[in-house]
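S.K.: could you look at this predicted model? Sequence included:
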Amino acid sequence: MKEKLVKIDRIDRKILECLQKDGGLSNQELAEKVGLSPSPCLRRVRALEEAGIILRRVTLLERKKLGLSLTVIIQISMDRHTPERFEEFENQVKESPEVQECYLITGQEADYMLKVVVPDMDAYQVFLLNKITRIPGVSGVHSSFVLRRVVDNTELPLGYL
C-alpha cells in the first residue's frame, strides 16, 4: 500500500533540515534559524509531527565510549515464508535492545538483515545463541563484523523535496 505524500514548502524543509542536525534546538533557536517568529515556527513543527513526518527527537550516543565496540550485520534466513513466522520473528527482534535496525529484504538468500551493537565477541555469542537462534523459524545466520563506520548518517536527503 502506497503512503500518501505530504506536501512541504521550503520553510518546512528548512525546519526539518535543522531538526535533523540538532533535534535539541529550542523553538526560539529553531525559529531564528529558519527566519520565523516562534509562534508560527511552533505551529509548523506541530503540523509536521501530526502529519507523521517528525516521528520523534532523539539523542545520538557514541557507542565506543559506552563500551559498545562491536557492530555486527547479520543476515538471517527463515525456514518458512509465512506471515505468522515473520510476525513472530519481528516481534522477538523488536524486544532485543542490541538490535539497532532490522529489515525484511529481498535479492539475497537471507530474509532479514539486522544491525546489532554489543560490547564484544563474547556478548555477541550470548546474543546469537540465547536470542537469535532460539527464535522459531530461524534456519540460517550469517554474521559480518564491522571494521569501521565509513558513513553513519541519520539525516534524510531532503534535497529531493
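M.R.: Structure received.

S.K.: from here on, contacts and neighbour counts on C-alpha atoms
M.R.: OK.

S.K.: which one is the residue located most distally from the centre of the chain nearest to, not counting chain neighbours?
M.R.: Computed with CA atoms, centre = their mean, the residue of the chain farthest from its C-alpha average is S37, at 31.9 Å. Nearest residue to S37, sequence neighbours excluded (CA to CA, 6 or more residues apart in numbering): A31, at 5.6 Å.

S.K.: for the residue nearest the centre of the chain, give me its contacts.
M.R.: With distances taken as CA atoms, centre = their mean, E101 lies nearest the centre of the chain, 5.3 Å away. Contact analysis of E101 by CA atoms under 8 Å, 6 or more residues apart in numbering lists 114-116.

S.K.: quick check, nearest of those to E84?
M.R.: Closest approach to E84 among these (CA to CA): L114, at 19.3 Å.

S.K.: excluding residues flanking it in the chain, which one is nearest that closest one?
M.R.: Leaving out its chain neighbours, the residue that sits closest to L114 by CA to CA, 6+ apart is C102, at 4.4 Å.

S.K.: what's the neighbour count on the one you found?
M.R.: 17 (other CA atoms under 10 Å).

S.K.: and the strands in the protein?
M.R.: 70-78, 99-104, 112-118, 138-145 (DSSP state E).

S.K.: want to throw the ones you listed into JSON lines with distance to S26?
M.R.: Putting the strands of the chain into JSON lines (distance: least, CA to CA, whole Å) gives the following:
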{"stretch": "strand 70-78", "distance to S26": "33"}
{"stretch": "strand 99-104", "distance to S26": "27"}
{"stretch": "strand 112-118", "distance to S26": "31"}
{"stretch": "strand 138-145", "distance to S26": "38"}
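
S.K.: adding another structure so you can compare the two:
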Amino acid sequence: MKIDAIDRRILAALQRDGRIQNNDLAREVGLSPSPCLRRVRLLEEAGYIDRYVAVLNPAKLGMGMTLFARIWLTKQDEDTIEHFVAEVRKHPQVVECYLMLGDCDALLRIVAADIDAYRRFQSTYLSRIRGVQNVKTDVPSQTVKEGFELPL
C-alpha cells in the first residue's frame, strides 16, 4: 500500500492524539467521516499503525529516573544474544533495548525509582544474565527532548 498526503496527515494527527474521535480526525484532514475511518482501517491493516498506547508520566508512577546501560556480552553468537534478549524482555524496568553495531553490544533505557533501585536491579538481574560481561551505566543530567512522533 502506498500512502498519500491525506494518509500522512491522518498518521500525524493520530501520533499527536491516538484517542482523537473519527469525526474530529476527518475534519482535521479534510475528509468526511466514512472515508476517513476506511483510510484509518487500511493504514492499520497495512501495518503503518503498529498499535495505540497511552504515554504515562514515569515520575507520577514512582519511576522518575531514566538511565542508559551499555552492555558488553562475552560472545556475539546467536545463543548468547537470544538468551540476553529473552532475559531483558522479562524485566519491565527495561523500556527500550537496542542491539548495537558499535562499541557495546546492547544499549538499554531503564526506568527506576532512584539510583538505589537501579543499583539493585543491575546487581540482582542485569549483571547476572548469562553472557553479560560488562555493564556501564550513563545517568542523564537533563531530558532536553523526548518524543514519539515520527517526522512525516
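M.R.: Noted; the coordinates are in hand. Note that the structure is predicted; figures quoted are calculated from it, not measured.

S.K.: ok, back up a step: so which of the contacts of E101 of structure 1 is the closest to R149 of structure 1?
M.R.: Of the contacts of E101 of structure 1, the one sitting nearest to R149 of structure 1 (CA to CA) turns out to be K115, at 12.3 Å.

S.K.: what residue of structure 2 takes the place of the closest one?
M.R.: K115 of structure 1 maps onto R109 in structure 2 when the alignment is built from TM-score structural alignment.

S.K.: likewise E62 of structure 1?
M.R.: Aligned partner of E62 of structure 1 by TM-score structural alignment: N57.

S.K.: for G64 of structure 2, see how far away its match is.
M.R.: Using CA to CA, to the nearest Å, N57 of structure 2 is found at 8 Å from G64 of structure 2.

S.K.: more neighbours, these two?
M.R.: Shown here are N57 of structure 2 and G64; by other CA under 10 Å, G64 has more neighbours (13 against 10).

S.K.: how close does the more buried one sit to V111 of structure 2?
M.R.: For G64 of structure 2 relative to V111 of structure 2 (CA to CA), the value is 7 Å.

S.K.: equivalent analysis for G131 of structure 2, please.
M.R.: When G131 of structure 2 is compared with V111 of structure 2 (using CA to CA), they lie 22 Å apart.

S.K.: got it, and G102 of structure 2?
M.R.: Distance from G102 of structure 2 to V111 of structure 2, by CA to CA: 23 Å.

S.K.: who has more neighbours, these two?
M.R.: Set side by side, G102 of structure 2 and V111 show more neighbours around V111, with 23 against 7, by other CA under 10 Å.

S.K.: show me what contacts the closest residue to the more buried one other than its chain neighbours?
M.R.: The shortest distance from V111 of structure 2 to any non-neighbouring residue, by CA to CA, 6+ apart, is to T66 (4.6 Å). Contact partners of T66 of structure 2, counting by CA under 8 Å, 6+ apart, are 109-112, 139-140.

S.K.: please indicate which of the residues you listed are buried?
M.R.: 109-112 (16 or more other CA atoms under 10 Å).

S.K.: okay, stretch 20-33 of structure 2 sits on what stretch of structure 1?
M.R.: With TM-score structural alignment as the criterion, stretch 20-33 of structure 2 aligns to 25-38.

S.K.: can you list the buried residues in that stretch?
M.R.: Along stretch 25-38 of structure 1, these residues count as buried under the neighbour rule (16+ other CA under 10 Å): 30-31, 34, 38.

S.K.: roughly how far is that stretch from the heart of the chain?
M.R.: Computed by CA atoms, centre = their mean, to the nearest Å, the chain-centroid distance of stretch 25-38 of structure 1 equals 27 Å.

S.K.: check stretch 27-43 of structure 2 too.
M.R.: 27 Å.

S.K.: ok, V93 of structure 1 - how many residues close by?
M.R.: 19.

S.K.: which one in structure 2 is aligned with it?
M.R.: Under TM-score structural alignment, V93 of structure 1 pairs with V88 in structure 2.

S.K.: ok, the closest residue to that match other than its chain neighbours to T66 of structure 2 distance?
M.R.: The shortest distance from V88 of structure 2 to any non-neighbouring residue, by CA to CA, 6+ apart, is to V94 (6.9 Å). Distance, V94 of structure 2 to T66 of structure 2, using CA to CA: 10 Å.
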